[in-house]
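S.K.: okay, structure incoming, though there's no sequence with it:
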C-alpha cells in the first residue's frame, strides 16, 4: 500500500512538473510571474506538497526562482544571463552533436531525418508556420534528435535543461520574432544535411551559428536596455 501511494504521489509531481514546465517555456507564465502554490494546487486539483515539490524541481532546473518573503516566481531575464546561457548552450549542444556524429549509427541518422522532416513540414505557413505550438514542439524534437546519439544521458539532460531556459527568451519575441528575417528552414536543413553526412566541423559550426543568430536577434530586438 505504501509503495502504491508513493508511486501515485510521484506520478502527480511528475505530471505537475511537466505542465508547469510547458507553461513556462511556452510563455503562458512570462518571466517574473509569481507562482502561488495555493492557486496552482486549486487549479490542478492537487495537494500543496505536490505543487511545492514540482516548483522546487523547476528551481533546481533553472526555470523558477525562490525569493525570500515573496515565494516562487518564473526566472527573470536579462542580457547578461542570455549571453551566458547562449555561450554555455552552444558549448554543450555542439559537443553532444559531435559525439553523436562520431558514435551513433544508422538509427540515429533516421531519427534526425524524421525529426527534420516533421519540423520542415510544420514550418510551412499552411501547416501552422514557424512559432506555432506544433512547430515549437517539433523544433525541440529536432534539436533533441541531433544529440541523443552521443551516448551520455547526463549530457543529454544538461542540453535539454539549457534548451528550456533558452525557450523562455525566444518566447519573448512573439510567435516567430526570433526567426524573422532569416531562412530558418534552410538553417535546419543545413544542420541536418551536415550531421547525416558525418561532417563534424561543418555540422557543429552550422549549429553554433544557428543558435548564435537567435541570441543576437533577441539582444538587438528584445533585450535592448
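M.R.: Perfect, I can see it now. Not measured: the values here are computed from a predicted model.

S.K.: from here on, contacts and neighbour counts on C-alpha atoms
M.R.: OK.

S.K.: and residue 211, how many neighbours?
M.R.: Neighbour count for residue 211, taken as other Cα atoms under 10 Å: 17.

S.K.: got another one to weigh against that:
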C-alpha cells in the first residue's frame, strides 16, 4: 500500500510540473513529450510518467496519437471557439443552479474568493499575470458555480477553464483597458450572484466570457 501511495504521489508531482510548464508556455503547443526523457528528468519510472500524461490527456492539455505518442495539444481557432461556447453554456448553467440552490455558506465563499482575487497582486515585474492572481481568478469563477449540485458539471467546467487558461497564457497580458473591464465585471458578478439576480448574472457572465474569447481571437489568430 505504501508503494502504491508513493507511486501516486510521484505521478501527481509529474502531472503538476508538466501542467505548469504547459500553461506557462515553457512547453509549446505541439511539443513532443517523450516518456524516457521525462522519466530521466523527474527520476521516476516511465509508468509514472505515463500515468501523469494520461491525466493531462483527460484534461485536454496533452494529446496522444497513434505512432506519435504524447505531445502538448495544438491550438486552433475552431478549438478556441468550441471552448468558449461550452464555457458559456456550462458556466452559465452552473451559476444559475448555484444561485438557486446555494446557501449562505456559498454566498460567503463567493464573497471570500472575490476578496482574495481583488487583493492579490495582478502583474509580475515583467508585466505578466502572477501565478497567485491566475489561481485566485480561477478559484473565484469556480466558487460562482460551486453550489450547482453537479460534480460532473463542475469537473467538465474545470477542464474547460484549464483549456481556456492555456490559450490565455499563449496570448499574453491583456491591455490595461480590458484588464480593468474584466476586474470590474468580476466584482459585478460577485454582487449579482450573491444578490441572487439570476438573469443579470447570467447575462454578464456570458458577456465576460465572450469578451475574453474576442480578445484571444484577435491576439492569437489576428481577428478583429
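M.R.: Looks like it arrived, so ask away. Fair warning: this is a prediction, and the values are worked out from it, not measured in the lab.

S.K.: any idea what the TM-score comes out to?
M.R.: In this superposition the chains share a TM-score of 0.91, using TM-score structural alignment, normalised by the length of the second structure; 221 aligned residues with a Cα RMSD of 2.0 Å.

S.K.: show me what contacts the equivalent of residue 12 of the second structure over in the first structure?
M.R.: Residue pairing (TM-score structural alignment): residue 12 of the second structure is matched to residue 14 of the first structure. Residues in contact with residue 14 of the first structure (Cα atoms under 8 Å, 6 or more residues apart in numbering) are residue 54.

S.K.: I'd say residue 115 of the first structure and residue 144 touch.
M.R.: No: Residue 115 of the first structure sits out of contact with residue 144 when judged by Cα atoms under 8 Å, with a separation of 9.0 Å.

S.K.: helix or strand: which one has whatever residue of the second structure lines up with residue 134 of the first structure?
M.R.: In the second structure, residue 134 of the first structure lines up with residue 132, judged by TM-score structural alignment. Per DSSP states H and E: residue 132 of the second structure is located in helix 131-145.

S.K.: buried stuff in that helix?
M.R.: Neighbour-count burial for helix 131-145 of the second structure, with 16 or more other Cα atoms under 10 Å as criterion, is recorded at 131, 133-134, 136-145.

S.K.: state the distance from residue 151 of the first structure to residue 161 of the first structure.
M.R.: From residue 151 of the first structure across to residue 161 of the first structure, the span is 17 Å (Cα to Cα, to the nearest Å).

S.K.: next one: residue 78 of the first structure
M.R.: Residue 78 of the first structure is 18 Å from residue 161 of the first structure, by Cα to Cα.

S.K.: do the same with residue 6 of the first structure
M.R.: Distance from residue 6 of the first structure to residue 161 of the first structure, by Cα to Cα: 26 Å.

S.K.: and of the buried residues of helix 131-145 of the second structure, the nearest to residue 210 of the second structure?
M.R.: Closest approach between these and residue 210 of the second structure, by Cα to Cα: residue 141, at 14.9 Å.

S.K.: kindly state which residue of the first structure is aligned to that closest one.
M.R.: Match for residue 141 of the second structure (TM-score structural alignment): residue 143.

S.K.: check residue 99 of the second structure too.
M.R.: Using TM-score structural alignment, residue 99 of the second structure sits opposite residue 101 in the first structure.

S.K.: do the same with residue 108 of the second structure
M.R.: Per TM-score structural alignment, residue 108 of the second structure is aligned with residue 110.

S.K.: can you give me every residue that contacts that match?
M.R.: Applying Cα under 8 Å, 6+ apart, no residues qualify as near residue 110 of the first structure.

S.K.: where's the match of residue 141 of the second structure relative to residue 93 of the first structure, distance?
M.R.: Separation of residue 143 of the first structure from residue 93 of the first structure (Cα to Cα): 9 Å.

S.K.: cool, and residue 7 of the first structure?
M.R.: 33 Å.

S.K.: between the two, which has more neighbouring residues?
M.R.: Taking neighbours as other Cα under 10 Å, residue 7 of the first structure and residue 93 compare with residue 93 leading, 26 against 12.

S.K.: any idea whether the equivalent of residue 92 of the first structure over in the second structure is helix, strand or coil?
M.R.: The pairwise alignment with the second structure assigns residue 92 of the first structure to residue 90, based on TM-score structural alignment. Following DSSP: H, G, I helix; E, B strand; the rest coil, residue 90 of the second structure is assigned to helix.

S.K.: quick one: residue 90 of the second structure and residue 154 of the second structure, what's the gap?
M.R.: Distance from residue 90 of the second structure to residue 154 of the second structure, by Cα to Cα: 9 Å.

S.K.: kindly report the same for residue 174 of the second structure.
M.R.: 27 Å.

S.K.: same check, this time on residue 181 of the second structure
M.R.: Residue 181 of the second structure is 26 Å from residue 154 of the second structure, by Cα to Cα.
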